[in-house]
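Asks: here you go, sequence then predicted model.
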Amino acid sequence: MQEPIRIWDIHGGIHPEENKHQSVQHGLETPPLPKRLILPLLQHIGARAEPLVAVGDSVLKGQMIAEANGMVSCPLHAPTSGTITAIGPAPFPHASGLEEWAITLESDGKDQWTDLEPIADYRQLDTPPLLEIIRMAGINGLGGAGFPTAVKLKARPEQKIHTLIINGTECEPYITADDTAMRYKAPEVVAGIEILMHILKPVEVLIGIEDNKPEAIAAMREAVGDKAMQVVVFPTKYPSGGEKQLIQILTGKEVPSGGLPADIGMVCQNIGTMIAIHDAVILGQPLISRITTLTGDALSHPTNVMALIGTPIRDLLEFAGVQPDRLYRLVMGGPMMGFTLQSLDAPVIKTSNCLLAGTSEELPPPPAAQPCIRCGLCSEVCPAILLPQQLHWFALGKDYDQLKRLNLFDCIECGACSYVCPSSIPLVQYYRASKAEIRALELQQHKADHSKQRFEHRLERLEREAEQKELERQARAEKAARMKAAKEQQAVSAASVSGDEQPDVARVEAAKPASLTAEQKQLKIAAATAQMALKKARKQLASNPDSDELKAQIPELEQACEETQRAYDQALGETSVKTTPPPAAGADDDTKRLKIEAAMIRASLKKAERAAGDAPTEEQEKEINALREQVAAAEARLPKDEAPKKPVAGMPANENMKKAKLDAAMAKAELKKAERALAETPDDSTLQEKVEAARVNLTEALKAVEQAEASSTLPPPARERVDKKPVDDTTRQLKTDMAMAKAAFKKAERALQDEPGNGQLETDLAEAKQALDAAAKAFADHMASKETD
């Protein structure tokens, strides 16, 4: 004889009228075989099952017709033999009344089983095969939200299960499905518990039953006998059937907020689930039926039936003697946690434990909600020890952070707070809506984080690929350098073998890559950049030959190319690489050496002049003068035909002209930038002032260019390239007006696209179009008059 365990109590709770005696008067009955079964693909928490059959297929009873789609999912089996007539949206028992994908099965009336594979001795099997049998049988929790049983039993390695709790409480009013199961199928329930004991190997097994079920208690104690499990009877109180509440009642331990019973070494299962496990392992039968309570004053024959999954609710109500004229509200589940059904054509599913057909007197419409009077009754009865009043306020304000801080997700939605509320506030509905919104936001955030993570991984991958390409490029360059060095060595060896004591040094030196100084490298890059800019401008001019701006840019770019190439050539010690052929073999080494020395001194002079700028110090002036003397001396040592044609004395004036051109280009860019900004916001007075100031700066810069040209040593054709066709103030103002009118027109057009049909926006668009046409006409007339002049 086992010692009785201590019974604990939970916070709060209520004692609503039970109304359980009506449905236990006729035992457990079997309704007629329905002609048509509707089998939704989503009868559990998790992913929807995937159909294995097609329309027109014939199936046998117990045959799998849809397979699990992922770990958290359940397969679906045919409750009887027949033909598949449809696969698609069908009525579904849900508060929303929306349809769900389902397989429709027309019964052939034979109720013929498929081949079954019962297990003679499950104790010879290990845990994984048994869990696979339970999973393939399509078993999910039959008393709650419908979580797949095999997943729930598969605890993580760190979760050692020491207590198995069987929930026979069934605390909600009207529902007697588990009570009936324990009365008439107690041996099957105990056999299912023993299978779980073999799988989990718990230290203790507790079967919790409320004291308002004496017949079920007696039947279970007889079936348990001296087995290693204990029937625990405790006082009736709603909602003691909640998983966390039952654990606290039987063990005194509390499941942590946001946690699971497995976190404290416990697993809780329903009575109906035990029968399904027995049928799957011992008999080899999948889950195709369940015990369902049919009750309510609108039924003349309330009872409990063994209903096939997929049976239309209309058929079960007719079996229980429904009185349509008295039926006011049909609820699936109990009056506390159930929901109103929108269609009688919806089927019974795996989690359907009760159908409550109530009259208007039995289930009257709820009164209108009144303002909260802060009585605190909701807090007193909450079994989860929450603050329903504050949760209500934060739910109204959509303050989801505060709701999570107050542990909204610990609410089991038992309805006790709404039951005692004197203001008739539907508190549970607010909590359900807030939970759904929080889950949606978290899912959205999860997707955003996932996208960000994918983007970061893509950037890392591109960086790795770029690094790999750079390494490959360096390897190719090193290989090419080695091959070139090998060829040079072969050339030297060949010259030595041919009998020459001294090989052709000039030819070998010409094959070697030139070793450039930092200054020479910069000049080479500048020359290449100028050439690329000139090519790009010429291509643009070819595609747009009427562009005055491009025509004006071409001479400037050509001059820049010539100057940068000349500077690079001078740094290399040559007058012009393009026009002067390379020295032939056997050239005078002294002449070459003198040219290189002169070029290096000229490069040093340029560098010193750039560093000094427009206001050189006394030391910089001395250094520049000394370098100029060195350049003159070096060029004097060169032969007459090798001396540079362009004197160095003209350099300062040319540099002044370059600086003036650069200032003019920058002033022009500033003016264009200010005009674009003004076109976007025409009413900004600050931008208008900036435009006027930029125009003044551009005029002064152009004057400075003219003055620099007058004193420049460049030939007249080079100075003519700088000249640009001046733009008078009237032309510039008309162009600005036209740009502003065009921007206003585009702005009005975008606004009308965002709000089509807006009369005011249509008027604004028409006015903007007229203003744009007027500005364009004024500009065209002005340009025509200029051409006439």
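Replies: It's in. Numbers count the residues shown, from 1 in each chain.
Asks: CA only for contacts and neighbour counts going forward, please
Replies: OK.
Asks: count the residues that sit near the closest residue to Asp297 other than its chain neighbours.
Replies: Nearest non-adjacent residue to Asp297, counting by CA to CA, 6 or more residues apart in numbering: Gly358, 5.6 Å away. For Gly358, the neighbour count with other CA atoms under 10 Å is 21.
Asks: try the one 3 residues further on
Replies: When neighbours are counted by other CA under 10 Å, Glu361 registers 10.
Asks: using the three-state scheme, assign it.
Replies: Local secondary structure at Glu361 is given as coil here, using DSSP: H, G, I helix; E, B strand; the rest coil.
Asks: for Thr292, same thing?
Replies: Three-state call for Thr292 (three-state DSSP): strand.
Asks: which ones are touching it?
Replies: Going by CA atoms under 8 Å, 6 or more residues apart in numbering, Thr292 touches 177, 304-307, 352-355.
Asks: looking at these, which are in strands?
Replies: 304-307, 354-355 (DSSP state E).
Asks: could I get those residues as JSON lines with neighbour count and distance to Ser685?
Replies: Output for these, formatted as JSON lines (neighbours: other CA atoms under 10 Å; distance: CA to CA, whole Å):
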{"residue": "Asn304", "neighbour count": "31", "distance to Ser685": "84"}
{"residue": "Val305", "neighbour count": "23", "distance to Ser685": "84"}
{"residue": "Met306", "neighbour count": "16", "distance to Ser685": "84"}
{"residue": "Ala307", "neighbour count": "27", "distance to Ser685": "81"}
{"residue": "Cys354", "neighbour count": "22", "distance to Ser685": "75"}
{"residue": "Leu355", "neighbour count": "27", "distance to Ser685": "75"}
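Asks: show me the two of those residues that sit farthest apart.
Replies: Met306 and Leu355 (13.1 Å; CA to CA).
Asks: one more structure, for comparison:
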Amino acid sequence: MTQLWNFSGGVHPAEHKQLSTARAIQVAGIPGQLVIPLQQHIGEPAEPVVAVGDYVLKGQKIADVIHGMGVPVHAPTSGVIESVGDHPVPHPSGMTDKCIVLKPDGKDEWCERYPISDYRKLDRDQVLGIIHSAGISGMGGAGFPTYIKLKPRRDRKVDTLILNGAECEPYITADDMTMRERADEVVSGLKIMAWILRPERCVIGIEDNKPEAAAALREATQGTKIEIAIVPTKYPSGGEKQLIQILTGMEVPSGGIPADIGVMCQNIGTAVAVSRAIFEGTPLIARIVTLTGEALEKPGNFDVLLGTSVDYLLEQAGLQPDRASRLVLGGPMMGYTLTTTAVPITKTSNCIIAATASELPAPPPEQACIRCGQCAEVCPMELLPQQLFWHAKATEFEKAEHLNLFDCIECGACSYVCPSAIPLVQYYRYAKGEIRVQRAEQLKADRARERFEARQERLEREQQEKDLRRKERAKAASEAQAKKKAEAEKAAANGEAVDERGAKSALVEQALARKKASTEAAQPAQQAQVDAPAEPVQEIPDIEALEKQFSQAQSKLETMQAMLEDAKTQQADNVGKLERAVAKNHDRVKRAEDALADARKTLAAQSETQSIE
């Protein structure tokens, strides 16, 4: 016999489960319209992969999650996509969200499916890929994607796999009837998950108020090592952390997850969905929903296509509008009142209660806390509900978080026993929501600061690079200037011309020297030919000096042009001055070039004359 432990707190509300267990599971049928939300679980919303007017088959993928955590969405039946837009979705606030509206054609034609007869021949990652492609998420809580949950980190070895069949909340019997009528599928789905995880122990936990379900599972698990553990009826024994404590004696650490202590917990409906995805190739397009309450003529459990409206289901169960006082989605402890019947069934919807005024009376007005301490006695997480309430009401969220607010599972046990009718869970939900908003804003501010700091670093880096380039250009110009100055000093030391004015002076001096030498050489002949007419003495141009003058002028022009380009790049104030200097040097180069050309012509003419003579 399986050893059991107990958890602190808990309550024993009236069960009311007999209302919906008198009949077998009924098929709800195909409604005239299906509204399929693109986000039905924790994670990123799916993006449509179909367009308005497209014809789709049953089981065909109509939305997928490309990035982030999520699973795809499939068509529950064949038909035409009518629209994609905002519609009311199951939420305590009555909010709207993006949905795909499908108009069924009544044919219910399947797309091509690929069943696997022996999954053991595949790799585990391939089986996980099939589970992901089937769009399976947890069907008993917040709807965590199953393929992620079945692939824990390497440092978190799962030793115990628990299938949660406790279903402790009043009125809800969806899992109970599933275990009674589909025990083989429950066990086959558990075997697949156990083959993926390789735990040392597999156990199905069932409350002792479900003898028929326990008997069916015992028969289905014959010849296996799967344990059937019958746990005492106490709310909330079906809570993940509480069931783990009952079956293993271990507690999930504050802020942790079951995998931290080597345990994993899955839902009964999830096991059936995994079995069908592998052995039938069927994606998650329907689920069992309990319709109960004294305002229904035919309460029971229905096999419902996802996207079916609550209004359609209430009609199938025989709603008596004159008797219905409240419509609750979920159980009376953790569910919430519906503001409209137009909301659709999603992967996590498990119960609809149509209650009369006497069955679920309106809560009395909230009164002052009398500090009785009953809320602390029944809290299964051993928190301090009274202090959490005070801090939440005073918007002292940091203090509430310090008291482990996020360990609260929102079971509603504290609200159930409160003599002052204080809606404690609503205060806790409000505080959690505000803290999440503050965290999101802080994260947004941190990211904005990081972007700003990165931009400042980039600007500083670019400025440093500009300064470095400017220093390198200045250094190069300084070196060029020093080189030019050294060359000028060397030329001056050798008696050479260092600029255009010096070149002209040297040219004039050389011409005078040549004239003087030719005059002295020609004096005897001049004395002999005194009466002969004197011929004009033609000056011989110094080609070498002119070429040097031209080269120096051209070099100076190039230097000035380089300085002008740097000035333009830096947007300096002396750009105009440099432009005028460049123009002036350009004229000098032109004049030097013309003088050199004229000298060459003259020299050529003299050479020709001498050859004729």
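Replies: Nice, thanks for sending it over. This is a predicted model, so every value here is computed, not measured.
Asks: and which of the contacts of Thr292 of the first structure is nearest to Leu765 of the first structure?
Replies: Nearest to Leu765 of the first structure among these is Ser352, at 61.3 Å by CA to CA.
Asks: what about the closest one, neighbour count?
Replies: Neighbours of Ser352 of the first structure under the rule other CA under 10 Å: 23.
Asks: where does the equivalent of Asp226 of the first structure over in the second structure land in three-state SS?
Replies: Under the alignment (TM-score structural alignment), Asp226 of the first structure maps onto Gly223 of the second structure. Recorded secondary structure, Gly223 of the second structure: coil (three-state DSSP).
Asks: counterpart of stretch 135-144 of the first structure in the second structure, which residues?
Replies: Alignment of stretch 135-144 of the first structure against the second structure: residues 132-141, by TM-score structural alignment.
Asks: counterpart of Leu296 of the second structure in the first structure?
Replies: If you follow Leu296 of the second structure across to the first structure using TM-score structural alignment, you land on Leu299.
Asks: OK, contacts around Met274 of the first structure?
Replies: When contacts are counted by CA under 8 Å, 6+ apart, Met274 of the first structure touches 188-193.
Asks: try it again at 10 Å.
Replies: Going by CA atoms under 10 Å, 6 or more residues apart in numbering, Met274 of the first structure touches 139, 141-142, 166, 186, 188-196, 280.
Asks: was I right about Pro51 of the first structure contacting Ile65?
Replies: Yes. Using CA atoms under 10 Å, Pro51 of the first structure is in contact with Ile65, at 5.9 Å.
Asks: list the residues that contact both of those two?
Replies: 41, 75-76, 103.
Asks: need the max-distance pair from these.
Replies: Largest separation among these by CA to CA: Pro75 and Ile103, giving 12.6 Å.
Asks: follow-up on the earlier one: Pro51 and Ile65 of the first structure: who's more crowded?
Replies: The residue with more neighbours, out of Pro51 of the first structure and Ile65, is Ile65; 21 against 18, by other CA under 10 Å.
Asks: could you check which residue of the second structure pairs with the more buried one?
Replies: So, by TM-score structural alignment, Ile65 of the first structure is matched to Ile62.
Asks: wasn't its match part of a strand?
Replies: Yes. The assignment for Ile62 of the second structure is a strand, going by three-state DSSP.
Asks: contacts only, for it.
Replies: Applying CA under 10 Å, 6+ apart, we find Ile62 of the second structure in contact with 36, 38, 46-51, 54, 56, 72-76, 81, 100.
Asks: if we use 6 Å, what do you get?
Replies: Counting by CA atoms under 6 Å, 6 or more residues apart in numbering, Ile62 of the second structure makes contact with 48-50, 73-74.
Asks: before we move on, what about Lys157 of the second structure?
Replies: Gly262.
Asks: helix or strand: which one has the equivalent of it over in the first structure?
Replies: When the first structure is aligned by TM-score structural alignment, Lys157 of the second structure is paired with Lys160. Element membership for Lys160 of the first structure (DSSP states H and E) is empty, with no helix or strand holding it.
Asks: possible to save the ones in strands among the contacts of Thr292 of the first structure as CSV with distance to Val322 of the first structure?
Replies: Output for those, formatted as CSV (distance: CA to CA, whole Å):
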residue, distance to Val322 of the first structure
Asn304, 14
Val305, 15
Met306, 18
Ala307, 17
Cys354, 15
Leu355, 11
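Asks: tell me which of the residues you listed is nearest to Ala768 of the first structure?
Replies: Distance to Ala768 of the first structure across these (CA to CA) is lowest for Leu355, with 67.2 Å.
Asks: what's the match for the closest one in the second structure?
Replies: That one, Leu355 of the first structure, aligns with Ile352 by TM-score structural alignment.
Asks: in space, what's closest to Ala86 of the first structure - neighbours in sequence excluded?
Replies: Nearest residue to Ala86 of the first structure in three dimensions, chain neighbours excluded: Thr104, at 5.0 Å (CA to CA, 6+ apart).
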